[in-house]
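> Okay, predicted coordinates and the sequence, questions at the end:
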Amino acid sequence: MRDFHFPGRSPVLATNGMCATSHPLAAATAIDILKRGGNAMDAAIAGAVLLGICEPQMTGIGGDCFVLWSMPGETKVHALNGSGRAPAGLDAAMLRDAGHDTVPLGSPHAVTIPGAVDAFCTLSERVGKLGLDTLLAPTIHYAEAGVPVAPRVASDWIPCATALQGSARDTYMVNGKVPKTGEIFRAPKQAEVLRRIAKDGRDAFYTGEVAEDMITTLTALGGAHTAQDFANAACTDTTPVAGAYKDIEVVEHPPNGQGAVALLLLNILKHFDIASMDPFGAQRAHIEAEAAKLAYDARNRFLADADHMTRIDHLLSEDTAAKLAALINPKRAMANATHLSEAVHKDTIYITVVDGDGMIVSLIYSIFHGFGSGIASDKFGILFQNRGAGFSLTQGHPNELKGGKRPMHTIIPGIIRSNGKPVMPFGVMGGQYQPTGHARFVTNQTDFGMDPQAAIDAPRCFSDRGVLQVERGYSEAVRQELADMGHTVEIPDSALGGAQAIKVHDTGVLEGASDPRKDGCALGY
């Protein structure tokens, strides 16, 4: 239990349904959908799509998603890959010949075919109860009426707005300027797109006038996108990956997301007595940082589209983890792993919902960088992700850019199982921080007995490109001790990540937790 003398958040408790996400309007919308007879999938879709208006720098219908869920009374976790593919006519050799070492962030070559809309339509039809017209109605309303810009969103908008180009500046600025907290952001052209999807389903987005608008915009800038690329867009059922940590099992979405990296990191941490360490001390921070360097180095070498990846068993192997753990010096920092040439980011949204029948949904949805590619379709203002910047241009790399291939993704939803039963959907936003965030969230609970909210509130650190980013929640003494171990220590400009979680108790009580680093909340009824 937290000390009520200090600022903080209490867990949110309810029995009929719960949502935790990064904006209160989305959480309230999800709860309203549950009250109207929808299930957890209905609620998660409705809330996620609305987040594209509440947090447009983070996500939108021009982006991708990954989803994990379990049905009431089942132990199985289902997975859907809603990430898009590179245009068929694009490959790495073309960009290498043009003199590029990496995929340019703000170019049409970074724009993969958006996958989220197909995923949402598929899940609504297959798993949901209420229908797309009901689920999209709240976003249509708020896109037209407008949403007051929340404080964290306003803060993120400032550095992200530099990516906006062309007509995107008209759509994603307010009166030509970055909006301040409390100013109203509207996206009426997106409301029209959603109205068409509500009526005609995924074909209203991937064919016809909307698709033509997207293709015309991209090809005018030199993109290789075709009508066939959009018409062929399709989400994919897949099988989750999982690993044990102490008495729980962590279930992750498989590649092309980096869930396997979170499991590798946890497997490395098993070789250290984390529970004996000060949870906010230098020793734990050091071991976690060193383990992350090794896990991320493996990611950079092997992670790719599942159809092009041959080393998933290597990443998940206990033997691999043991060999990597043996490389860690408990008293001295190693050199940082060679960082990705592919671009990494810190922007996404995550939403989790549990309904009264016990359905669990863990959904993550992103346009990659802040405002994605910065390119928006001219007529409807659909902002394109730049997930293609996650590809490698290195010839022969498993993640090399090829037409029809999915890039390595940073976003990962998670679910914890206990005694074989799904009991906690969770996610930690924050780009490549996410595997470290998953591991820390898990170990905060298993090794230090924190409840989900305390595990989320706790200070974070992250070794990234030769710098150990240490949040202000750590003491100066800890920062100095880490520096003495050989780490280059900095306080990050913005807080690391943003987490959401719901714990399902055996009594049926739902316990929601939401990160104070974001504007959102957990809501239940």
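Nice, I can see it.

> CA atoms for contacts and neighbours, from now on please.
Noted.

> and the longest strand along the chain, how far from the chain's centre?
Longest among the strand segments of the chain by residue count, using DSSP state E, is strand 421-429. Strand 421-429 has its C-alpha centroid displaced from the chain centroid by 13 Å (C-alpha atoms, centre = their mean, to the nearest Å).

> repeat for stretch 143-157
For stretch 143-157, the gap between its own C-alpha mean and the chain's C-alpha mean amounts to 19 Å (C-alpha atoms, centre = their mean).

> Pull out the buried positions in it.
143-144, 146-150, 152-157 (16 or more other C-alpha atoms under 10 Å).

> residues in contact with it?
Stretch 143-157 is contacted by residues 53-55, 57, 178-188, 190-191, 370, 517-519 when judged by C-alpha atoms under 8 Å, 6 or more residues apart in numbering.

> Could you turn the buried ones of those residues into a PyMOL selection?
In PyMOL, a selection of the buried entries from the contacts of stretch 143-157 looks like this (16+ other C-alpha under 10 Å):
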select buried, resi 53+54+55+57+178+179+180+185+186+187+188+190+191+370+517+518+519
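
> let's bring in a second model and compare:
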Amino acid sequence: MITDIRSQWHHSKTEPVARGGMVTAEHHLAAEAGVEMLHDGGNAVDAAVAAAFVMGVVEPFTSGIGGIAGLVMRRADGTVASIEGSTRAPLGARADMFELVGGDARAGMYLWPAVKDGANIDGATSVSVPGQAAALCLALERYGSLPRRRVMEPAIRLARGGFEIDWYVALSFAMYAERLWKAGDARRVFFRPSGAPLRPPIGTEPSDRVVQTDLAHTLECIARDGPKVLYRGEIAEAIVADVRANGGVLSAADLATYEATQSKPLQTMYRGHRIITLDGLTGGPTVARALTVLDAFPVGAKEQGGVDHLHLVAEALRAAFLYRFSQLADHTTHLNAIDKEHTMVSLTQTLGQGFGSGFVPKGTGIVLVDGMTWFDPVPGHPNSIAPRKGVLWAGAPTLIVRGDAPLLAVGAPGGRKIMSAVTQAIVNIVDFGDGPQDAVNRPRVHDEGEGLLVDSRIPEDVREGLAALGHDVEVKEETLMSAWFARPNAILIDHKTGELRGGVDQLKPAVAIGLG
């Protein structure tokens, strides 16, 4: 027998260290915008909101003002809050509004029974009420320190002046080219005039630039007049008119009655650490429940990455997901910010699937969320469609406090995998003492109750050990563009030194940037 001995491609990133504040984000321009706010004397809320608005410009396939968002924050004085701008079904939505394909066909990121023409996941018919801008502006109004115009300035500048795309953005545009080509305004913005895809830098030639003039105008209106312009007035009218002209049911009343909400975050204890995360129809309760299960077992006494450790994690995740599916009626992006006073913000935002609905109302530049993708299109089920019904989404931005000292801001993009990724990053830090870069990069498992997904980097003997314990093991390789295990990022406060340390996904162009 011939044995192949091959070279292996390893990916790694350094762990930046800073004292004056830090921002982690999926794109360097977003992290830079956040640090720009810190440099100007802003706090972590200013930094997170600036980064979030920029993410909607530079990665419009993951998030934006037409999408949804949720954040948790803890100020240096111990004040905690959560703000959510989730979506809800339009007033005109009904349980039987979509025609089913029939049979065993499944579609969408949550694999509901397939709908004819993908109407629940694609185009104007999939659109629900956006909430991201309302949530970001509410957070800024109540907890920020800089003017809204200043915080939104980087996003407006990048939308109007454009930015050069890298390989990751170019590849993401290409992945969704077929969907975007169907939408007139999306086609105009995200393709070359010839109809060819936008290009990254090739050879000695620079990359194409993405210029979003209509989006810049919309952002300027929000900066000047607040998020109300998306829900009442000319922009709102343009959104509703184009959505309804293309078969959607979003109405003026849906927008006019929408408000982002502030509430108490969900808090629980794990190994003497206070866990602070989103409550309600989010991924927060699932993370909290998984950690509660693990808290009863001596995980830290096990070999990290060994059979016993991963078996306990898998069982805790399975129990948490079973509760989630029984009791509760993504391309995503995540970012964190901590300032020099150690105010912490963890923020997750999404459009649903990549580029959301793929629908951009004429003259607005806004990519709208495909909120109907979160609902079961079959009537009579717990998560079936109903007018004004909220969605069950997976965002789980999380903070950790040790005693009275802030310790960690962590979260991830990645649909349902968010919850398992955040749980395991926390375990790696609290139980095994990892720094943030190691914590987010270690191979993980994922279990929703139907089988155990195992990162291919986990050794074969460990996989065999998990199978021997009864797990239905399915090995998956995480590559540059795959989405098997989510992509967490985190900022850790080292109280022995007063330093901030950042950790980001090693495969994507995510980055942690510190100040001073």
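Nice, I can see it. Since the model is a prediction, treat every value here as computed from it, not as a measurement.

> Have a look at how far, on average, the longest strand of structure 1 is from structure 2.
Comparison of strand 421-429 of structure 1 with structure 2 after fitting gives an average deviation of 2.0 Å (mean C-alpha distance after the TM-score superposition for structure 1).

> Please narrow the contacts of stretch 143-157 of structure 1 to those residing in helices.
Among the contacts of stretch 143-157 of structure 1, the members falling in helices (DSSP state H) are 53-54, 188, 190-191.

> Now do the longest strand of structure 1: which elements does it pack against?
Helices and strands touching strand 421-429 of structure 1, by 3 or more C-alpha pairs under 8 Å, 6 or more residues apart in numbering; DSSP states H and E, are strand 349-355, strand 360-366, strand 413-418, helix 434-446, strand 498-504.

> once aligned to structure 2, how far is the helix or strand following the last one on average?
Towards the C-terminus, the helix or strand next in line after strand 498-504 of structure 1, according to DSSP states H and E, is strand 510-514. Average distance, strand 510-514 of structure 1 versus aligned residues of structure 2 after superposition (mean C-alpha distance after the TM-score superposition for structure 1): 2.0 Å.

> Buried residues of stretch 275-283 of structure 2, list them for me.
275-279, 281-283.

> Can I get those residues in CSV including distance to A52 of structure 2 and secondary structure?
Output for those, formatted as CSV (distance: C-alpha to C-alpha, whole Å; DSSP: H, G, I helix; E, B strand; the rest coil):
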residue, distance to A52 of structure 2, secondary structure
I275, 23, strand
I276, 20, strand
T277, 18, strand
L278, 17, coil
D279, 21, coil
L281, 21, coil
T282, 19, coil
G283, 19, coil
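
> shouldn't F384 of structure 1 be in contact with G62?
Yes: using C-alpha atoms under 8 Å as the test, F384 of structure 1 is close enough to G62 to be in contact (4.7 Å).

> Next, show the common contact partners of these two.
114, 367.

> Comparing those two, which residue is more hemmed in?
F384 (30 against 26; other C-alpha atoms under 10 Å).

> just to revisit the earlier point, quick one: contacts of the longest strand of structure 1?
Against strand 421-429 of structure 1 from outside (C-alpha under 8 Å, 6+ apart): 70, 74-77, 346-352, 360-362, 364, 411-417, 434, 437-438, 497-505.

> Among those residues, name the buried ones.
In the contacts of strand 421-429 of structure 1, burial by neighbour count holds for 70, 77, 346-352, 360-362, 364, 411-417, 434, 437-438, 497-504, counting by 16+ other C-alpha under 10 Å.
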